[in-house]
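J.: My questions are about this predicted structure, shown below with the sequence.
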Amino acid sequence: MQHDHDLTVTLQPHPVSPLVLTVAGDLDHHTVPRLRAALDDLTLAPGAGLVIDLSGLTFCDSTGISALVSAHQRAQDAGAALALAGLDPEIIRVFRIMGLDRLFSFHDTAEKAIASLQ
């Protein structure tokens, strides 16, 4: 099976808050630097919110999961809130097995995640 390791990470500036980072494609050890770079470019202020929209995610390996965990850690350190949106039920199952459902809040859509952080 040919993997082209395509991943797009797009920041949608939101009129008020929170920021919405849309991640689409395969999130694996080849593409995770793109997500880390996008996250490093974000300025998270106390009370701010960040939604990572994963509805376009087709694959996520352990490096992808650890990048999301470090995004959560960074948001926490900054006093900002982070929510994940649009996760595939299969990926949510993996997060639950790893106990990460205690770390993250999951929402069906980016809109619901935005509403939860406002």
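T.: Okay, I see it. Numbering: from 1, shown residues only.
J.: all contacts plus neighbour counts: C-alpha atoms, from now on.
T.: Fine.
J.: and the gap between the residue most central in space within the chain and Ala38?
T.: Taking CA atoms, centre = their mean, the centroid of the chain lies closest to Ile52, which sits 3.4 Å from it. From Ile52 across to Ala38, the span is 11 Å (CA to CA, to the nearest Å).
J.: then this one, side by side with the first:
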Amino acid sequence: MQATVTDHRCDVAVLHLKGELDSETFEKLRSTLAELLERPVPRIVVDLTDLKFCDSVGLSAFITSKQVITARGGWLSFAGASPFLVRLLETVGLSRYFAIFRDVDDAIAAAQL
């Protein structure tokens, strides 16, 4: 899995994930999220457009990060999830816990409301 971060308007970090997120690639996600969590008020959109697979280890990293982010007054949302990932998030009940947007621009626009 590849993870790249770009900063967009409104102090929003976009974390773009590419490939497969599993126990072998989890550490890359964890370290990238840890860097983003050092921001005073983390605002993160996770771009899932190019993520082909995610297992429970990846989901746990998002859940743990969201707890820290929420405590600091920030937010974490998803954008561009494939039908597979949307079903996965719905099946495990995380679609109620995370906002899921069609694309990054929609997620950033929602943050400005």
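T.: Ah, there it is. Just so it is clear, the structure is predicted and the values come from calculations on it, not from any experiment.
J.: returning to that earlier point: using the three-state scheme, assign the residue nearest to the centre of structure 1.
T.: Assigned by DSSP: H, G, I helix; E, B strand; the rest coil, the conformation of Ile52 of structure 1 is strand.
J.: Which residues are in contact with it?
T.: For Ile52 of structure 1, the contact set (CA atoms under 8 Å, 6 or more residues apart in numbering) comprises 20-23, 82-85, 110.
J.: With Ala61 of structure 2 instead?
T.: By CA under 8 Å, 6+ apart, the residues touching Ala61 of structure 2 are 29-30.
J.: what does it align to in structure 1?
T.: If you follow Ala61 of structure 2 across to structure 1 using TM-score structural alignment, you land on Ala67.
J.: next one: Val104 of structure 2
T.: Taking TM-score structural alignment, Val104 of structure 2 has Ala110 as its aligned residue in structure 1.
J.: Just to check, that match is in contact with Gly56?
T.: No. Counting by CA atoms under 8 Å, Ala110 of structure 1 stays clear of Gly56, with 11.4 Å between them.
J.: SS state for Leu29 of structure 2?
T.: helix.
J.: can you tell me how far it sits from Leu59 of structure 2?
T.: Distance of Leu29 of structure 2 to Leu59 of structure 2, computed by CA to CA: 10 Å.
J.: Same check on Thr6 of structure 2?
T.: As judged by CA to CA, Thr6 of structure 2 and Leu59 of structure 2 stand 21 Å apart.
J.: Then Lys28 of structure 2?
T.: Distance, Lys28 of structure 2 to Leu59 of structure 2, by CA to CA: 14 Å.
J.: Those two: who's more crowded?
T.: Neighbour tally, Lys28 of structure 2 and Leu59, criterion other CA atoms under 10 Å: the higher count belongs to Leu59, 18 against 14.
J.: what about that one, which helix or strand?
T.: Assigned by DSSP states H and E, Leu59 of structure 2 belongs to helix 56-71.
J.: Mean per-residue distance, that helix versus structure 1.
T.: Averaged over the aligned pairs, helix 56-71 of structure 2 sits 1.2 Å from structure 1 after superposition, using mean CA distance after the TM-score superposition for structure 1.
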